[in-house]
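A.B. asks: No sequence on hand, only this structure:
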């Protein structure tokens, strides 16, 4: 991967380096975007950028690295998202992740959970832009792959104008390679993480104003993007420079087939020769599932990421029910997955219906 060196006074010359070839990304989602999920998502799109769940620096430095960091080569391009606020520890964790083979380091400055706040990282760092800049600078000095930041537009009573500007100024000065902006405030007291993904109003225009002020900074939009059509419209905006891409979260997990359309929307990509639909994707997933079962994984660890497939098709409810009840049984194998797929009609649904909320949705 290209090494990205940043010069604060030469922004225009590198406007889309870090997101080139990855107009779309699947957001890092705790308990969701594990290696099995990412492998399946890669089958649906060759060009979408994938991210790990957030991993704390302490877990990487002192924990079971193989369990936390191992991935399949097929998942690339793949970024790791780090949670932390100590520049030296972040630098150390970034070096470990680079040696492990990741292609991008992303710093979480957006998670609003109490546990994350207690660790002095995540969204509460919006109040400490200078510290975030120090963290980025330390990682940039330690690794030769892109370092990006995922943030909010502000927290609590902050004015989103100066709050986001201060964060951007600090990380740009530190050499950041790109910014992913969740276009909502986070309320650190009074709202749960789930409510913080839904209640604070979206403000895409604020993200476009950031891009207008810093045209050379690669900026990707996140928040409330339920379809690729909505994401394309949000990227273009109105009366402002277009953004460099969009990061889709829950919609990509709860209806993964939307990722089938990503490659055709990626600039410079050849016409996709990927999967036609969810049925073909599951067939392609079967060898991976078999190999993981052989190595000791449980079927439910993989099939839980398939429950959002087939919205609007007859039999989709039976598909989900069968996997939810049978895949968790000891010794469950590929036959359970095949039986579940057999419940689903292969006739195109008359209209795309929204996927039912998943029970494990956070």
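C.D. replies: Received, thanks. As the structure is a prediction and not an experimental result, all values here were calculated from the model.
A.B. asks: Every contact and neighbour count from this point should use C-alpha atoms.
C.D. replies: Fine.
A.B. asks: And the strands in this structure?
C.D. replies: 24-26, 50-56, 78-83, 104-109, 147-155, 178-186, 219-222, 245-248 (DSSP state E).
A.B. asks: Can you check which of these gets nearest to residue 195?
C.D. replies: Within those, the stretch nearest residue 195 is strand 178-186; the backing value is 9.3 Å (C-alpha to C-alpha).
A.B. asks: list the buried ones in the longest helix anywhere in the chain?
C.D. replies: As assigned by DSSP state H, the longest helix anywhere in the chain is helix 278-294. For helix 278-294, burial by neighbour count (16 or more other C-alpha atoms under 10 Å) applies to 278-279, 281-282, 285, 288-289, 292-293.
A.B. asks: Just put those in CSV and tack on distance to residue 231.
C.D. replies: Shown next, in CSV, are these (distance: C-alpha to C-alpha, whole Å):
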residue, distance to residue 231
278, 21
279, 25
281, 23
282, 26
285, 27
288, 31
289, 31
292, 34
293, 36
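A.B. asks: this is the other structure I want to compare:
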């Protein structure tokens, strides 16, 4: 049957810990006896794999990332998973160590790279206010040397996590916490499932408009596409990029070539957000195929408010995406 996103991650972690005895996880609260972190992601892991492989770290994010980099030097078979902070918002003190991790491969001329999967519970829509709703991918994508993935369905979360843990190198694995127990994000997860880096997934085929998205907004975009079909007979393609670095330009460009119109949607702020990179690429490389200017939908350039009314005003919602899409379709 279908699995929730949180269970898909939990099951995959356990399967990979059984697959490779040189796998370790640490971070804030990951070894909490009955829970396993604030979201139950690591539930049951210390019981099965013991304190030497699954343990809670101090509340010191730079220490968590720095020790992962150091420990993975000891043996190339070692794979480290870290919960970089309990919420992505608290990751900032670790950015210096994050930079070190991104540099290593280049600095050692390819001889060494930290084999680390860095997990962060990201995003809003949970009434979390400015300290429990942030997205970091736009800021961290500016540093070359890390893969950045952001699944929005249970099977992709499992598949990308397995690929991260089996691959050499450093991966930032962002988890949309609002979807951990969401029915929309639940899917059947095939056994031993792997998802390659740098491969987008076309969630819905269409010929009138390409919506390019990832994370929490994937589900909003799919709902908007359904609504546009019902109301106007429009046929909207929805692409879930899943992987920001490396980015699957090919799938995005093929789609834009077909539809002639592009709407880039993400939860993060529009200004300085990762969507600007996608929009610029489409503008530079696909200009001759465009029938309308590339448009973007995302958060306002403010911290995320605590009050539900403020959160609704700041984070993108289905109506904002619908209005932008309809305008493009009618252009």
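C.D. replies: Arrived safely, thanks for sending. What you see is a predicted model; the values in this text were computed from it and never measured.
A.B. asks: How alike are these chains, TM-score-wise?
C.D. replies: Here the superposed chains carry a TM-score of 0.31, computed using TM-score structural alignment, normalised by the length of structure 2; 155 aligned residues with a C-alpha RMSD of 5.7 Å.
A.B. asks: re earlier: now the strands of structure 1 as TSV including distance to residue 232 of structure 1 and mean neighbour count?
C.D. replies: Below are the strands of structure 1 laid out as TSV (distance: least, C-alpha to C-alpha, whole Å; neighbours: other C-alpha atoms under 10 Å):
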stretch	distance to residue 232 of structure 1	mean neighbour count
strand 24-26	10	25
strand 50-56	19	23
strand 78-83	22	25
strand 104-109	23	27
strand 147-155	20	26
strand 178-186	15	26
strand 219-222	10	27
strand 245-248	8	25
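A.B. asks: Dump those strands into TSV; add distance to residue 68 of structure 1 as well.
C.D. replies: Converted to TSV, the strands of structure 1 look like this (distance: least, C-alpha to C-alpha, whole Å):
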stretch	distance to residue 68 of structure 1
strand 24-26	19
strand 50-56	8
strand 78-83	10
strand 104-109	15
strand 147-155	19
strand 178-186	23
strand 219-222	25
strand 245-248	23
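A.B. asks: quick one: which of the ones you listed is nearest residue 116 of structure 1?
C.D. replies: Among those, the nearest to residue 116 of structure 1 by C-alpha to C-alpha is strand 78-83 (8.2 Å).
A.B. asks: for that closest one, packing partners?
C.D. replies: strand 50-56, strand 104-109 (3 or more C-alpha pairs under 8 Å, 6 or more residues apart in numbering; DSSP states H and E).
A.B. asks: try 10 Å
C.D. replies: strand 50-56, helix 57-62, helix 87-100, strand 104-109, strand 147-155 (3 or more C-alpha pairs under 10 Å, 6 or more residues apart in numbering; DSSP states H and E).
A.B. asks: Can you tell me which of the buried residues of helix 278-294 of structure 1 is closest to residue 341 of structure 1?
C.D. replies: Using C-alpha to C-alpha, the buried residues of helix 278-294 of structure 1 come closest to residue 341 of structure 1 at residue 279, 7.6 Å.
A.B. asks: ok, now how distant is the closest one from residue 50 of structure 1?
C.D. replies: Distance of residue 279 of structure 1 to residue 50 of structure 1, given as C-alpha to C-alpha, to the nearest Å: 22 Å.
A.B. asks: Distance check, residue 116 of structure 1 against residue 290 of structure 1.
C.D. replies: From residue 116 of structure 1 to residue 290 of structure 1 the distance is 36 Å (C-alpha to C-alpha).
A.B. asks: between the strands of structure 1, which one is nearest to residue 164 of structure 1?
C.D. replies: strand 147-155 (5.3 Å).
A.B. asks: tell me the angle of the closest one relative to strand 178-186?
C.D. replies: 20 degrees (axes from the mean of the first three to the mean of the last three C-alpha atoms, to 10 degrees).
A.B. asks: And strand 147-155 of structure 1, what does it pack against?
C.D. replies: By 3+ C-alpha pairs under 10 Å, 6+ apart, strand 147-155 of structure 1 packs against strand 78-83, strand 104-109, helix 129-142, helix 160-174, strand 178-186, helix 204-213, strand 219-222.
A.B. asks: hmm, try it at 7 Å
C.D. replies: Here strand 147-155 of structure 1 touches strand 104-109, helix 160-174, strand 178-186, going by 3 or more C-alpha pairs under 7 Å, 6 or more residues apart in numbering; DSSP states H and E.
A.B. asks: tell me the angle it makes with helix 160-174.
C.D. replies: Angle, strand 147-155 of structure 1 to helix 160-174, by the same axes, to 10 degrees: 160 degrees.
A.B. asks: Now do strand 147-155 of structure 1 and strand 78-83, the angle between them.
C.D. replies: Counting by the same axes, to 10 degrees, strand 147-155 of structure 1 lies at 50 degrees to strand 78-83.
A.B. asks: rewinding a little: and the helices and strands packed on strand 147-155 of structure 1 as JSON lines, adding distance to residue 44 of structure 1?
C.D. replies: Formatted as JSON lines, these follow (distance: least, C-alpha to C-alpha, whole Å):
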{"stretch": "strand 104-109", "distance to residue 44 of structure 1": "21"}
{"stretch": "helix 160-174", "distance to residue 44 of structure 1": "33"}
{"stretch": "strand 178-186", "distance to residue 44 of structure 1": "22"}
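A.B. asks: Tell me which of these sits nearest to residue 246 of structure 1.
C.D. replies: So among these, strand 178-186 is nearest, using C-alpha to C-alpha, at 8.3 Å.
A.B. asks: Can you give me the first-to-last residue distance of stretch 282-296 of structure 2?
C.D. replies: 12 Å.
A.B. asks: Check the gap between the nearest residue to residue 219 of structure 1 once chain neighbours are set aside and residue 41 of structure 1 for me.
C.D. replies: Leaving aside its chain neighbours, residue 219 of structure 1 sits nearest to residue 179 (4.9 Å; criterion: C-alpha to C-alpha, 6 or more residues apart in numbering). The gap separating residue 179 of structure 1 from residue 41 of structure 1 is 23 Å, by C-alpha to C-alpha.
A.B. asks: Repeat that for residue 182 of structure 1.
C.D. replies: 21 Å.
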